[in-house]
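A.B. asks: mind looking at a prediction? Sequence and model below.
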Amino acid sequence: MSSVEKVRGRYPQWVAERLPSDAWTEDSGVAFPLYRMAGSCLNFPRLLQLGLDGLEAELADTPFKFVADHLRDTIDSYIGSVSEEMVKTLLAIRNKPPRHFREAIQLFWLYALHSGTWNYGRLDVALGSFLKADLDKGVLNREEALELVCGLWRLMHSYDNMYDNRLIVGGRGRPDEAAADEFALLAIEATRKVRLNQPQLSLRFYDGQNSELWERAIDAIGEGCTFPMLYNDEVNIPAVQKAFGVSADLAEQYTPYGCGEYVLNHYSEGSPNGVINLLKALEITLHSGRDPNNGRQVVEDVPSAADYQDFDALWQSYCRVVEYHVAVLAHQQKLEYDVMAEEAPLAFISALTSDCVQQKKSAFGGGARFLGGCLETYGYTNAADSLHVLQELVFNQKRYTLPQLVEAMDANYEGFSEIQAACRQVSKYGNDEGMADSMARKVHEHICNEASKQAVKVGLSSYLVVVINNWANTVLGWKTCASADGRKSGQPMANANNPSPGSDLNGVTAFLNSLVKLDPSLHAGAVQNMKFSKEWFGEMRPKFEALIKTYFLHGGAQAMITVVSRDDMEAAMREPEKWGHLMVRVGGFSIRFVDLPRPGQLEVLARTLN
């Protein structure tokens, strides 16, 4: 019996009834489980401090005691088949802690491969001291060190997972900032040199940090690298402290992974094991709890469209449909953890996760200091815009009845062009407009707070929303009918918490002002995708830096920036063989534009270019 079958076999009846057995890419539904363990970020500095002999001694009385020997076996298997220089490196790390940068990189990478993790945490903390010592002593020059990092980047790229392969540099909470900055600067330079879509380099920054990190980051972004992604510690540390319920010192160890979720570097687990489509939840609400795609009754006792006398009643029904699904996804998350704890100790992950060694328990079996969960949310912006349209056209202006709007949506607006035009004319999130942005906050706060309530109920340290995208907005859009924001059936939904394509009409300042209205202390990560033309990074660069710094000063938590022109993307669609170098951000990950399926290309092309 597979692990998935074991999880589903433990479903209480109420859980089995609410979760489809089909994959989320195939079924038309509101909520879907994801069967995986993801997002572990390990204590690599501890590994490099101890070396394999030290690690073996530390693990002697734990279920993970075989880890060091297993790594030695791997090292031994390479000797005789690699270069003389590589043999020296492998022999140097077979027992003792690494002494040099080259040795530290090698031990880190061997361990990462064995652990199965695709996310590497604060790598400047792990490797910075080795790099600085070698540079200071003349063991390496900067060009040699850069080539080593470029080689590591190529290895990460070959370990192909475009949704992960995250590593973090910069930020508060690094013991030796000067040494860490040496690696961080080299990491940015390597990203500029190799031009790959992996690893996903992320720069944390704060007031007073080495300004050269920021300058080199903007250089790289302006050249079209899409990396590093920018994370604002001044906002994120207090937000993480509140959301996770931890001290400021622990919050300083927040680490983005995957498509943009946060964990506490080697202190917490927070696998994203559920998906909810908020626009589909509204669709179900407007059809008396029934899925119009397949006729299945999803939620009982939901009023018909004709029964709502005011917007508050409609809002309460929408909330009930969302809550119905959030509760089941939280329960599903804990069941997955329980099965994983029984199935496997995940020894390589647990050995470098606090406090598994002290507890002598696996990361998902009571060993990790904090065991949380994540809920991926999609369709959030479209749900908010649609609710705002319904509030305005039906309940405030009384221009149409709710059944009339539902009829128009069910017809995919065919024969209802006047209604669709009216829906599109209502103000939307992303324009710094009070009512639309207020509805976005209302939808955001509801799903975040409802998810957070589930942690105590199911026995997790936290259960937090993540507002990300891995082009799921496009895939889930295929199964979502026409919506009140004017979107037609099957079209992509908005990316993460960004405005819907074409709906932000008041310019980049208004767009950024809307983004900062959503409280970052309620979730475990949100994607802020931004697309700028190349001109912003030439003579207009001072204006760009003033704009983005003001955004961060006013509460912006994060930015994932693509620098590209519409002409370039259209040319790449016509002649893909000539545009293999063109990189774009899809959501929480980057990809060569020509490698995107055509629906994904069209969705990226439709986003506003500032």
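C.D. replies: Done, it's in. Numbering: from 1, shown residues only.

A.B. asks: alpha carbons only for contacts and neighbour counts from here, please
C.D. replies: OK.

A.B. asks: now do the helices in the stretch 401-550 of the chain.
C.D. replies: For the stretch 401-550 of the chain, the helices defined by DSSP state H, counting those that start in this stretch occupy 402-410, 417-425, 434-458, 472-478, 508-515, 541-553.

A.B. asks: same thing with the stretch 101-250 of the chain?
C.D. replies: 101-115, 123-137, 142-158, 177-194, 211-222, 233-244, 248-251.

A.B. asks: of those helices, which is nearest residue 512?
C.D. replies: helix 233-244 (15.0 Å; C-alpha to C-alpha).

A.B. asks: what would the helices of the stretch 101-250 of the chain look like in JSON lines with distance to residue 543 and mean neighbour count?
C.D. replies: Below are these laid out as JSON lines (distance: least, C-alpha to C-alpha, whole Å; neighbours: other C-alpha atoms under 10 Å):
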{"stretch": "helix 101-115", "distance to residue 543": "39", "mean neighbour count": "19"}
{"stretch": "helix 123-137", "distance to residue 543": "30", "mean neighbour count": "21"}
{"stretch": "helix 142-158", "distance to residue 543": "31", "mean neighbour count": "17"}
{"stretch": "helix 177-194", "distance to residue 543": "23", "mean neighbour count": "21"}
{"stretch": "helix 211-222", "distance to residue 543": "13", "mean neighbour count": "18"}
{"stretch": "helix 233-244", "distance to residue 543": "22", "mean neighbour count": "21"}
{"stretch": "helix 248-251", "distance to residue 543": "32", "mean neighbour count": "17"}
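
A.B. asks: and here is the other one:
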Amino acid sequence: MFKTDLEKLHNALEFTRIYKENSGDINLREARCLDFQLEHILVPLDENDRIAGRYEHDFVGFSSQVGGYSALGAGYTYYFNDFEFTLAMRACNDRLTNDEKCALQSVEMFWREENTARKLDVAFANRYGHILPKGYQGPGAANCDCRVAGTNVDFEKLIQLGLDGLDREIGEMVAQNGASTFYDALKIWIESLRKACARYREQALALAEQAADAKAKQNFLDLADALEAIRHNPPKTFLEGVQLMWIYSVSSDLMNYGRMDDYLGQLYADDIDAGRITEEDAVEIVLGLYKHFKEINKIHDCRVIIGGVGRQHPEAADRLAIVIMEASRRFRETVPQLTLRYYSGMSDAVFQKAMEVNAEGTTFPIIYSDETNVPAVEKVYGVSREEAEQYVPFGCGEYVLVGRSVGTPNNGVNALKALEMTLHNGVDKYQNVRCGVETGALSTFDTFEKLYDAVLGQLKPFIEKLAVHKYLNYKVAGENAPYLHLSLLLDDCIARGKAVFEGGVRYLNASSEMFGIISCADSLTAIKKLVYDEKRFTLEELVHMLDCNFEGFEAERKLCLDAPKYGNDDDTADDIATRLFADLADLTTAAGKAAGLDHYNIVSVNNSMSAEWGNFCEASACGRRRGSAMANANGASIGADKSGITALLNSMSKFDNTKHVGVINNVRFTKELFTGSMDKVGAVLKAFYDNGGVQTNLCVIGRDDLENAMAHPENYQNLLVRIGGFSARFVTLNPVVQREIIERTTYGA
């Protein structure tokens, strides 16, 4: 901890005073609150820093998604961390005056009502009379949260213009559109960033004086010079560029860092070509940035993108991409989520480096196919090819357009739970709670199509409510704050003179995370084959078996397990999987339009909820037992892909990619196969990317290593695994998640 509880309590008093005094104008209120906040959440440099910028949030503050996780909700706009605030009040009781105690009690009462997450709950409850569950343990087929996540701002613009250039752009728009407190607030925000640079510059100079060796002294002097330069001017060196990007990000709670090889590549190439730095110097600078990523440790975000079409500086960017991958190879951590965008004709050296780094078990870079995704994004978002080329995945794999759109996920839909509820006429059987629509008794499903339609009917109300919640998430945020850090670097906020959620951003998009699609589809395939086509047993008999968790019905369970499964290039199973996927996508898109969003699309990703939410689902007709993990994202059901890697990839490539904005495909190889046949593996992957494959998460590790790590965690502290949309140290995971990972298929020689 960098600050004492007493300091944080005093900061809460002052932040609240500033908030109240400026309540008449949300633009100036945010600017002045942020100016105070930035002075107090940015903590000092330490002797190991190469880049300036570390934070520790207070109990009250402003944040897109991070600062305020608590019983009252996520860090969302103006947050209040009630739990930590209460603990601090108790711990500091003897050091607070009576007046301070009274004032802090007033702060607590004020923020319990005023925090923005509560306002969102109130807005939703006013429409529906209730709020939605906020965790996977709640009953029903959906959950939600509140935040503004994943936005990728225009760092290229920041690097090209610098802070003074952004100031001038605002001045030009004032001349064109007229003065406004929105423009005034943006200028205050820029000045707050300048002051942060100045504070860190003084700290760097002080540390240079204290440095134990010449290299450390020079590093801090260089850092001080960079911080002084970027207070006003566009960066002219690689160090200055990294520092400007990071001071903006850490000051803004940004968790995704866009196409880093592109917006920093030319600065790197110029430094190398002029002899100002070596490649090793650049790796050390990147590792200095990675150090801060790890301190924040936002494993579900922290995306760094390299490669891909549509870069402004492709040759320089490729040179930097090699450096960034080398830094990840050495760092060997769960962050950043390094992501390579593949395209036909890309640099062989870049792709080869990506394979080599993955071969060492880093789980990075994740590889996305521009051959598939650019034309798909162009169609799904209805944008130009040029704009589609600026798609980037963030978080667990959702897409946004750099500098042009927002697209926070914030909710989950469980397709397998919807099937369970359909088979019990709207009752969540595991929780024994009626929370869905009454889709009818089992006897009414005399055809497969009626059952299938009932599953969609079970999901439709959840999907529609989540779309409204998503719209209200933006609406309430916009009513309370202009989100200056986003508005400054998102088109077309400055040009329109409007904040991001008040009509400023070009595309108001959102996404909905889908779980259990494959498990649901495999279950429907089994039901169609065994109940409707072959009439091995009735639907009533099957549901009884499921309610008994297949106990006493092992032969029938084997029939379910032996039914066709997605992941084997079997059209019988794959057709139902792709049909269900497309129908859920269409329901979601329609719900988003009705709610007022520009685009609202599904993603099939995994943030460990495939295992965790599966823990609260009854047995299913795919042969899965009660509480077992669901299939991970667009991967096969556990152990169901039995026909080889090519068959799995063929199944994964059959989905309509204009129906989604992100899917996750996990593929695990033994180290022996991956390293011994790297060229062949690379050729298979390239064929997948060129023929409809969206992406791959590559995990190079054997099942035996995972089993040993579960039994002897002390010997495997550095073992990294890919969960789905993020990576983790295996030994830190919930045993339920560990077992799900172990049971996935490993492809070997």
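C.D. replies: Nice, thanks for sending it over. Model, not experiment: these values are computed from the prediction.

A.B. asks: TM value for the aligned chains?
C.D. replies: After superposition, the two chains reach a TM-score (TM-score structural alignment, normalised by the length of the first structure) of 0.97; 608 aligned residues with a C-alpha RMSD of 1.4 Å.

A.B. asks: quick one on the thing from earlier: quick one, which of the helices of the stretch 101-250 of the first structure gets closest to residue 587 of the first structure.
C.D. replies: Of all those, it is helix 211-222 that lies closest to residue 587 of the first structure, at 15.8 Å by C-alpha to C-alpha.

A.B. asks: residues in the second structure aligned with that closest one?
C.D. replies: Helix 211-222 of the first structure lines up with residues 348-359 of the second structure when matched by TM-score structural alignment.

A.B. asks: returning to what we had before: what's the closest of the helices of the stretch 101-250 of the first structure to residue 510 of the first structure?
C.D. replies: When those are compared by C-alpha to C-alpha, helix 233-244 sits nearest residue 510 of the first structure, at 19.7 Å.

A.B. asks: what lies in contact with that closest one?
C.D. replies: Applying C-alpha atoms under 8 Å, 6 or more residues apart in numbering, the external contacts of helix 233-244 of the first structure come out as 171-172, 204-207, 246-248, 250-252, 254, 461-462, 464, 520-524, 555-557.

A.B. asks: just tell me the aligned range of that helix in the second structure.
C.D. replies: Alignment of helix 233-244 of the first structure against the second structure: residues 370-381, by TM-score structural alignment.

A.B. asks: again with stretch 26-39 of the first structure
C.D. replies: Counting by TM-score structural alignment, stretch 26-39 of the first structure pairs with residues 137-150 of the second structure.

A.B. asks: how about residue 577 of the second structure, what's its match in the first structure?
C.D. replies: Looks like residue 577 of the second structure aligns to residue 440 there (TM-score structural alignment).

A.B. asks: I'd say its match and residue 430 touch.
C.D. replies: No. Contact status for residue 440 of the first structure versus residue 430: not in contact, 9.4 Å apart, counting by C-alpha atoms under 8 Å.

A.B. asks: still on that earlier bit, show me which of the contacts of helix 233-244 of the first structure are buried.
C.D. replies: Neighbour counting over the contacts of helix 233-244 of the first structure (16 or more other C-alpha atoms under 10 Å) leaves 171-172, 204-206, 250-252, 254, 461-462, 464, 520-524, 555-557 as the buried ones.

A.B. asks: in strands only, show me those residues.
C.D. replies: Members of these lying in strands (criterion: DSSP state E): 204-205, 254, 462, 464.

A.B. asks: with respect to residue 382 of the first structure, which of these is nearest?
C.D. replies: Among these, residue 464 lies closest to residue 382 of the first structure (C-alpha to C-alpha), at 20.6 Å.

A.B. asks: aligned counterpart of the closest one in the second structure, please.
C.D. replies: Matched across to the second structure, residue 464 of the first structure falls on residue 601, judged by TM-score structural alignment.

A.B. asks: over to residue 540 of the first structure?
C.D. replies: In the second structure, the residue paired with residue 540 of the first structure is residue 677, using TM-score structural alignment.

A.B. asks: try residue 171 of the first structure
C.D. replies: Matched to the second structure by TM-score structural alignment, residue 171 of the first structure sits across from residue 308.

A.B. asks: contacts for the longest strand seen in the first structure next, please.
C.D. replies: What stands out as the longest strand in the first structure, according to DSSP E, is strand 370-378. Under the contact criterion C-alpha under 8 Å, 6+ apart, strand 370-378 of the first structure has outside partners 261, 267-279, 329-330, 333, 364, 451, 455, 460-469, 472-473, 493, 496, 524.

A.B. asks: one more: stretch 530-540 of the first structure?
C.D. replies: 222, 541, 543-544, 559-565, 607-610.

A.B. asks: would you write out the ChimeraX command that picks the buried residues out of those?
C.D. replies: Filtering those down to the buried ones (16+ other C-alpha under 10 Å) takes a single ChimeraX command:
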select :222,541,544,559,560,561,562,563,564,565,607,608,609,610
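
A.B. asks: residue 118 of the first structure: which of the contacts of stretch 530-540 of the first structure is nearest?
C.D. replies: residue 560 (19.7 Å).

A.B. asks: element containing the closest one?
C.D. replies: Residue 560 of the first structure belongs to strand 558-563 when assigned by DSSP states H and E.

A.B. asks: so where is that strand in the second structure?
C.D. replies: Strand 558-563 of the first structure lines up with residues 695-700 of the second structure when matched by TM-score structural alignment.
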